[in-house]
Structures are given as structure tokens and as C-alpha cells.
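Trainee: Mind looking at a prediction? Sequence and model below.
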Amino acid sequence: MENNRIRRVVIAGGGTAGWIAACALTHQFRDLLDITLVESEQIGTVGVGESTIPTIRTFHRLLQIDEREFLSSVAGSFKLSISFENWKRPGDHYFHPFGTTGMNTWSCDFHQFWLESLRRGMKSELGDYCLETVASRVQRFAIFDPAGASTQEWSMRWVQSPTSLERADVSYAYHFDAALYAAFLRRKCEGRGLTRVEGKIREVRQDPENGYIRALVMEDGQVVEGDLFIDCTGFRGLLIEQTLKTGYEDWNNWLPCNRAVAMQIESVEPPVPYTRAIAHEAGWRWHIALQHRVGCGWVFSSAHMSDDEAAAKLAAANNNAPVVREPWIVPFRTGRRLKVWNKNVVSLGLASSFIEPLESTSIHLTLSAVTRLVQMFPFAGIDDANVDRYNDVSRDELEHVRNFIILHYHLNQRDEPLWRECREMKLPDDLAQRIQLFRDTAYAWQGEDELFRLDSWTHVMLGQGVVPREHHPLTRGLGDTDMARLFEAVRQPINRMVAAMPSHEDFLKRYCPADPSVWNLRRAPAQTGA
């Protein structure tokens, strides 16, 4: 057992995935492991990961990362929701918010009462009863400070009351510059015992008996030995695929887009507290406003649009705004490795899987995988049962996220070839069941280990045009007066809180203004994180 003990961990590749792994492992295991990260500044990274979901805040708290320091260092902005535009059909719009909607009972969810109110002729939108949606509409933002730091000028204290139903929290995530984030995490690792090796990997040495990887040989001849290797080499999967031949499951039959044109432009208006996802004839485009610039991109299917046409349409969609970084092409293949942990290699980030960035899950999946590795770390040696469990949980997580992304494509009423194909595609069985059950009864759920909440499924299915045939019969027992009183009890506190919030732009300026050095990078060529 002692001979098999894991003492040396080697992380192959930097970028967001590599430095997330380095930060987590050095924070948890600095006295138990020798950790080395190998990367080359000559090798670029994909550079489009600039939008997150609220789980990143929990991860940061575990690593004792100060929010204001972090946001200032990465030119970050806040994110309350995703704005889906033109997805059902051109001209339609809805928000997928991070917060809860209304107030559920143990027997009946709030959206069921809302559907009953529509049946009775009461006019409202489901988003009226979600703080994050209402704040997104008017581009306002503030946070509740659980530590009670009253000196923070724009922080707000809201007390939950049984009568007013006032909320005491805001569910939010971040937008940030991925290159600056990787650099920020790298600084956090310094002084924690991490060894960084600069250079390109020339050779991967394997044990001739069991195929385990034993060392990485650098171009300068340096040999980096390890017991456990973490592959963060991006799409190429240098260790997990090129060396171990793990295999890949392709999901292009469900997720048709396979390319993106990305670019960075100067800001011409205040940053909004949400990600914009705007459907077009051959896919969709993103628009992510940071403090110092805007990240934007055109996701498309190469079977329905050429690279040149995509680049031209992206520039036109942004009114040919001044360019911070010229457009670059990002080819990708949606799917997953057949094993994200194979032998003594654990793959992370793009080396393990890729689900397109529509719901901003790429960084979350890396955080989740690293957390799982910390919890299941094989100190005593690599055990098949441990590896199998890690792979099973990873597969289930990826398939759940995949199905939620498919949902957006399949539920559409657009008339272009790509969208007709998506509408007619054969769905994974469990996704087809979810849609049919919601269409029949308005029933939605979140499984025990699933990322996307009931509210997420509800807002997206309704936003994409699913009209339930029936809803819960218990809602009919509430009289008109009581139902109107219930809705007002939810809506009024939300409206008061949003009215008291500063604009998102003002909050950023006072709470976490970008470090002045960041602004000088706007026109400099930037290496960006995966």
C-alpha cells in the first residue's frame, strides 16, 4: 500500500482548468502532496470562458478568495440571469434567472398557481415574481452582506418577514476576463508550495507493464515525474486521449453547432448584469459585458454557415464596434471522454468534455470535477471502485447538463433549416419524458444530484413555448381575492428592493472597480483562459 501511495501530482496545462485544479489542491493538500503545474506561455488557450453560474461563489469561499479583490483583478461584473433572445422565434425574449420564483408549497409549486391565474384572466409574467429577473430588466444590482459590514456604501440588508416575504439574499454569478482569472489563481497558488514548470511537453513516458503515465519530458530535457496526472491540455487531451486512447462520445446529433468566432470589443454602453444569448439562423451568439470590454462570439453549425459569413455577421451584429482583440475561430466537438479518469490520469476542462457555452456551465463543470477529486482523492493508491464511481458521477452530471442545453435547441418555432432539424431530432429518453410531463401537467423537478433547479426547467420550457395542457388542480381551491393577495405579497417586496438598488454600473464602480492596469490591456494582444 505504501508503495502505491500518491505523493506527486502533476498538472499538465494551465489556463482556467489548470489553475483551478492547482488552487484547490494546494489549498487542501499543501502539506500532503508535491504539486507541479506544467504549462507553456507559447501555447494559447481557447479564451471564451467569461461567464459563470452561482456555484463559483461557493468554490471561492472554500478557497477563502475575497470577492472584491477577485472582481477588481479580473475586471469582473455581476450576472443575475441569462437573456434568451429570438430562441422560440425571432422577436421573442425571456430571462433564465438564477433566483427562486415566487413561493412554493409542499404540494404545489408557484408556477402552477401562476398558470391558474392566467386561466382566470390575471395578466402577469412569471418573471415578475423573481427578484433576479426584475433587477435584470432594469439593469440594477446590489448584494446582501452576510457579515453585516455596514460600512459598504451600497450593500443592502433585507430582513425576511413572514408577512412581507422579503428576500434576504440575491443569487448571482460573475462575468470576467478568463486570462486575468487564470493569472489571479496563479498568484493565489504562489507561496503554497506549488512548483511551476515553463515549457512544452516533448514526450509522455508510460509504465510498460500497466500503461500508467510515469513522467512528462519537456523540450529542454527536464523530466517531471508523478504518481497522479491531471490533464488540462484542452481539446487535444494530450494525456487522456493522445497517450491513453480513452475514446470520445460525440453529441453532435443533439448539439449541432461545432464552431465559434470569438472577438473582444470596446464597451459602448454600461455593462448589464446578465449574459445575452441571441439566436440566429445557424446557431446563436453571446454578448458578455465586463468592466473594461465586451466579449462576444458567434456560435454556429459549419453545415449551415461558413467561417467568413459568421465573422462578418458577428461584426455587423456589434455595429462594427472598435476591436480590442481581432476575431479568432474556435472549432469544437461536443461530447465527452468515455472515461474522464483513466488509469492515473484525471482529465479536466476541455480535455474531459465539451458542452457548448449556452448555459455557462464550462467553468462550473471544472469546479465540480475538482471538488469531486478532492473528496475522492486516492492517497492510498488508485482503486478501481473509486475510479468507477468518479466516472459514473461525472457522466451523469455531464448528461444532465447536456440535456438541458438540448432543450433550448429542440423547443423552437423558427423556420430555418438548422432549427427545423433540431425540432425534429430524436431526444434522449429522459429529456423527452421531462418535456412531455411538463406539457401534460406542468410538473417539473430537480433530481438529487442535478445542477439545474426546478425554476430553471420551468422558465426555459415556458420561455421556449411549451404551454401545459393542465396544471395542478389544488390551485383551483384558492379564491380570486386570495390569489391576488398572494401574488402581491410576492411582487411588492421585490419591486421595493429593486427600486432601492443602484444601477449595476454604479455598484461596480463603488464595490469592485477594475484594477487600473486592466484598462491598459484593452488593445494589447491577450492570451485568454480556457
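Mentor: Looks like it came in fine. Residues are numbered from 1 along each chain as shown.

Trainee: rest of the way, CA atoms for contacts and neighbours
Mentor: Fine.

Trainee: In three-state terms, label Trp298 for me.
Mentor: Remark: Trp298 carries the secondary structure label strand [criterion: DSSP: H, G, I helix; E, B strand; the rest coil].

Trainee: mind listing the strands for the stretch 401-530 of the chain?
Mentor: Along the stretch 401-530 of the chain, counting by DSSP state E, counting those that start in this stretch, no stretch forms strands.

Trainee: this is the other structure I want to compare:
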Amino acid sequence: MKNSPIRKVVIVGGGTAGWMAAAGLSRVLGALPGLSITLIESEAIGTVGVGEATIPQITAFNRLIGLDEMAFMRETRATYKLGIEFVDWLRPGHSYVHPFGSFGLDMLGIEFQHFWLRGRELGDTAAIDSYSIAAVAGKSGKFTWPQPDNRKSPLSKLSYAFQFDAGRYAKFLRGLSEQAGVRRVEGRVVEVLQHPESGFVTGLKLDDQTEVEGELFIDCSGFRSLLLGQTLGVPFNDWSRWLPCDSAVAIPCELGGANEPLTRSTARSAGWQWRIPLQHRIGNGHVFSSAHMDGEAATDMLLANLDGKPLAEPNRLSFTAGHRARAWEKNVVALGLAGGFLEPLESTSIHLVQSGIARLLSLFPDSGFSEVEIGRYNDETEREYVDIRDFLLLHYSATERDDSEFWRYCRNLEPTDGLAEKIEMFRSSGRIFREHNELFTEASWLSVMLSQGISPQRYHPAARLLDDAETLARLGNIRGAIRNTADQLPSQSDFLSERGGTIAASERLTA
């Protein structure tokens, strides 16, 4: 029997996740005959709102929904992001940039890092960062768009993302979604209605007794996981054994300090502090382990390390690292915090929402809700969480720090099988393999493993095909080309100003 198309999609919760879902679905599926998309949110229920930094995949989502980049930059008070600077993670006083894009140039058919390792053996001490246009430009406060067609330029290797006000991003997406026909309903869900036999969700009763019926429900209710967790009882996979941080305090402050297109993560005695510079303010937060530091001490540490005057009261939250065992159950799909949470160390929170939307669009169901498609969705979602978990774990376990109980605990964390295999392969031969098109590329793994002290014992034999002098000369030429290119780029501020992407000077909150 032929199943009927889905006609009624209901999104529970607004915020970044809800309005990204509304914008994505309305853009791609909005023209389907009879399809309605309704989003329910309550002004009385706040959002977490700390996902202000992104990774390059966000540019694809913005293009998908038809955003004008400069209007987006103005409306969300956004800045550009070329990578993440990690301070004090290997040891106090050490820093590096995990950049967007690649390192150097592959030569003789093999990856660049093997020639870099050969250069180290020959006495070239230049850090791997100096072979990344994103890292060099980022630390110089420079920015431009990539030039993928200019193959001879380091800019062909550049990627970028954004840092923005998450609340303003949700508001911006709301405007686009409502223009595309999404209906917003103000209200708080007080009862979830289910089919008595199948258990499928059939509707939601709001606090004003309004009932909203639906066929497909998207749970963007945050940590409450109202539909997937509370109603359908999908269990939570707790990963705190690998990721011990379980608390955070966030606060915005006035502009001050460096104005670089980089997110900064600074290791602290029981966790780490983020710094996200926007056009109008700086977003700050302290992620920490409550087993190693109490909330008051964590707040005091954050307030003592701001670049400007605080602009709000500290926002405190608790969490458990992990994810729901299934992101799609019956006719409910969870996005964002409703489906899981991994600390924002590598700015993956918004990406997980984006990839969940893309996966749903690819596997969009009919009224039959085939278990084949649902199973595929869940398998791919879990795999993505696992891949990100392992990459985050690398940051904690690969460290020389032993100056606090927290860091001594992290140094002794047992790696997962997948992470252990990657580290063993890299330490043995300098090789990195990207499994099943995982989120983080070979360049990302290379950056973090090298910069956090994992040293390969060997390199590819073909790296010896160039004689010593030519190896050193080529390495020097690549560094020089990257440095010269970065020097000629406009500052981030000039780039935005020339294209109409800046906010009014009166909106910038400075000391």
C-alpha cells in the first residue's frame, strides 16, 4: 500500500536549533503541496545560547537557505573565524592554532607532513602553524574569502566560519522562516498526546489549552528532551568517563584585547575558558569539572580573565557529555541539546544541528516511517557523535600538564579504540586516515596531534626523494608564500567595512 506524504511538521522549541530546522526545511521542502511547518516556543523558557562559534560547514547551510552574507554579518554582529587558538593545553606558556584548511603542499604524491617531519630531522624548527594560511592570517588579524580557482595561491587552501550572537542568529532565521511560510505558535507544552497503540506522538497541548497536531515532530526542547527523552523514553549514553567536564559558566563582556578572526580556548586548572570576539562584544565561558572545582571558584576565575567589563550576570549550566541512544524514535527526531551534548571545545554544537537537518532532509519520511531510513539516520548520527567525542578526548589525553588533579586525571584517560588506533598509526609513521568521511579532516588531526606533543617515529620513505637542500628550500618557499600572502590581506575590520558588513560604531560595547 502506498503511504501518504507527511503534511504536518511540528518543531518543539526555538533557539538556534529550532529556527535552523525551520529555515532548512522550509527552504528545501516548503514547496511540497500541502506541507505545513509549525514551530512552538515560549518566551518564558530561555535558551542556552552559548553556541556562538562555528566550523566551515556553516557556510554551506547559509548558502542553502539563501542568506546574504553581509546582511547576516550585520544582523548577527558576526565576525569571521579562521580557526581555534589553543593556549596552555600542551603545557603552560604553549599555544597553537587549529586552523581551517590544509597545511603546506603535498609533494611527490604524498602528504605534506612527511616533508615537514623530514625538515625537522634536518634542523628546520618552524612550527606546523607557519604552513597554514588560516593560522598565519588569523594571528595577524587578517581575512579574505577563499580563492579556490587560484590554485597557485595559498588562499586556495583557505576555509572559514563565523562567530556570531546565537540569539540574533535565531531571530534572523525566524524572519526568513516566517517569510517562507513557517507558523510560529507562542506557548509552553504541558501535555504530549500519543497514539494509544503505536505510541507515536499525535499532538501537543499548550498552556492555553490549544492543541497542535502533527505527523512528524522535531524535538528542539534543549536539555529537557521533552519528546525524545521524557515522552518516548529514549535512554542517554553517558560519556563522562571520557569527557569529565560537566559544568559551564558564560558571560559576555565589553570589547578589548586582540581582534583576531579566531576563537580562543585557554586551558584552566579544572577545564578551559572560551573567548569569542564578535563585532559588538566578546562571548566568554568557563567549562569545568565540578569534581575538581566548585561553581563559585569557576565563576571567579572567569571574571578574573575577561578583556572588558562584564555585560550581564553569569549564566550557569550543568550537563553530561553524551547523546541519546537514538536520535530518531517513532515520529520524533531530536536536534541540538535534545539529542545530546558535547562540550563546545571544537565548536561542533551548531554543526551537529546542521548535519542532523541535512540527514533528515536526505531521509525525509512518508507516513510509513520506514525503519530502514530511521535506522540509517540513527547509525550516522551516532557515528558522528563518536567521531567528535574521540577528537575532543585527544585534546585532554595528549598533554604534558600535571599541575592539577584535573590534568593528572586527563593524562590517564584511557583512549577509545578508535582514538588509540589513530594515535598509534600517527606515532608509528606520521600517517593519518580519515575514516568514513568523518567530520574532522586529516589536517585537523595533524594539527592537534603534533601540537599536543605526539611525535611520529618515522615518515614516508618518499620524503627522502628530495635531497636535503631542496627539502629545506621548498619548506622555506612555502612558508614565505604564506607569510607574504597574509601580509597583503586586509584586516578583518577593513574587509567587512569595504563590503558593508560592519555594525554602527555606536553599537560596539567598548570600555
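Mentor: Perfect, thanks for sending it. Since this is a predicted model, take the numbers as computed values, not measurements.

Trainee: And the TM-score, once the two are fitted together?
Mentor: TM-score of the superposed chains, computed with TM-score structural alignment, normalised by the length of the second structure, equals 0.96; 507 aligned residues with a CA RMSD of 1.8 Å.

Trainee: So what's the residue count around Asn150 of the second structure?
Mentor: Using other CA atoms under 10 Å, Asn150 of the second structure has 11 neighbouring residues.

Trainee: same thing with Pro490 of the second structure?
Mentor: Using other CA under 10 Å, Pro490 of the second structure has 16 neighbouring residues.

Trainee: need the next SSE after the longest strand seen in the first structure, C-terminal direction.
Mentor: In the first structure, assigned by DSSP state E, the strand with the most residues is strand 323-331. Once strand 323-331 of the first structure ends, the next helix or strand along the chain (criterion: DSSP states H and E) is strand 335-337.

Trainee: ok, back up a step: from the contact counts, what lies against the longest strand of the first structure?
Mentor: strand 259-265 (3 or more CA pairs under 8 Å, 6 or more residues apart in numbering; DSSP states H and E).

Trainee: what's the mean distance for the strand it packs on versus the second structure?
Mentor: Strand 259-265 of the first structure differs from its equivalent in the second structure by a mean of 0.4 Å after superposition (mean CA distance after the TM-score superposition for the first structure).

Trainee: for that strand, the distance to its chain's centre please.
Mentor: Strand 259-265 of the first structure sits 18 Å away from the centroid of its parent chain (CA atoms, centre = their mean, to the nearest Å).

Trainee: Can you check which part of the second structure whichever helix or strand comes after it sits on?
Mentor: Using DSSP H and E, the helix or strand that follows strand 259-265 of the first structure in sequence is strand 274-280. Strand 274-280 of the first structure corresponds to residues 262-268 in the second structure, going by TM-score structural alignment.

Trainee: How far does the matching stretch sit from its chain's centre?
Mentor: Chain-centre distance of stretch 262-268 of the second structure: 14 Å, with CA atoms, centre = their mean.

Trainee: Likewise for stretch 466-476 of the first structure?
Mentor: 32 Å.

Trainee: What of stretch 290-309 of the second structure?
Mentor: With CA atoms, centre = their mean as the basis, stretch 290-309 of the second structure stands 23 Å off its chain's centre.

Trainee: And stretch 124-142 of the first structure, by the same measure?
Mentor: Distance of stretch 124-142 of the first structure from the chain centroid (CA atoms, centre = their mean) equals 20 Å.

Trainee: same thing with stretch 314-334 of the first structure?
Mentor: The answer for stretch 314-334 of the first structure is 20 Å, by CA atoms, centre = their mean.

Trainee: Give me the contacts around that stretch.
Mentor: Residues outside stretch 314-334 of the first structure that contact it (CA atoms under 8 Å, 6 or more residues apart in numbering): 46, 235, 250-252, 255, 258-266, 268, 285, 293, 297-298, 307, 311, 353-356, 522-526.

Trainee: so stretch 59-73 of the first structure aligns onto which residues of the second structure?
Mentor: The aligned range for stretch 59-73 of the first structure is 61-75, by TM-score structural alignment.

Trainee: Please apply the same query to stretch 246-258 of the first structure.
Mentor: Following TM-score structural alignment, the aligned partner range for stretch 246-258 of the first structure in the second structure is 234-246.
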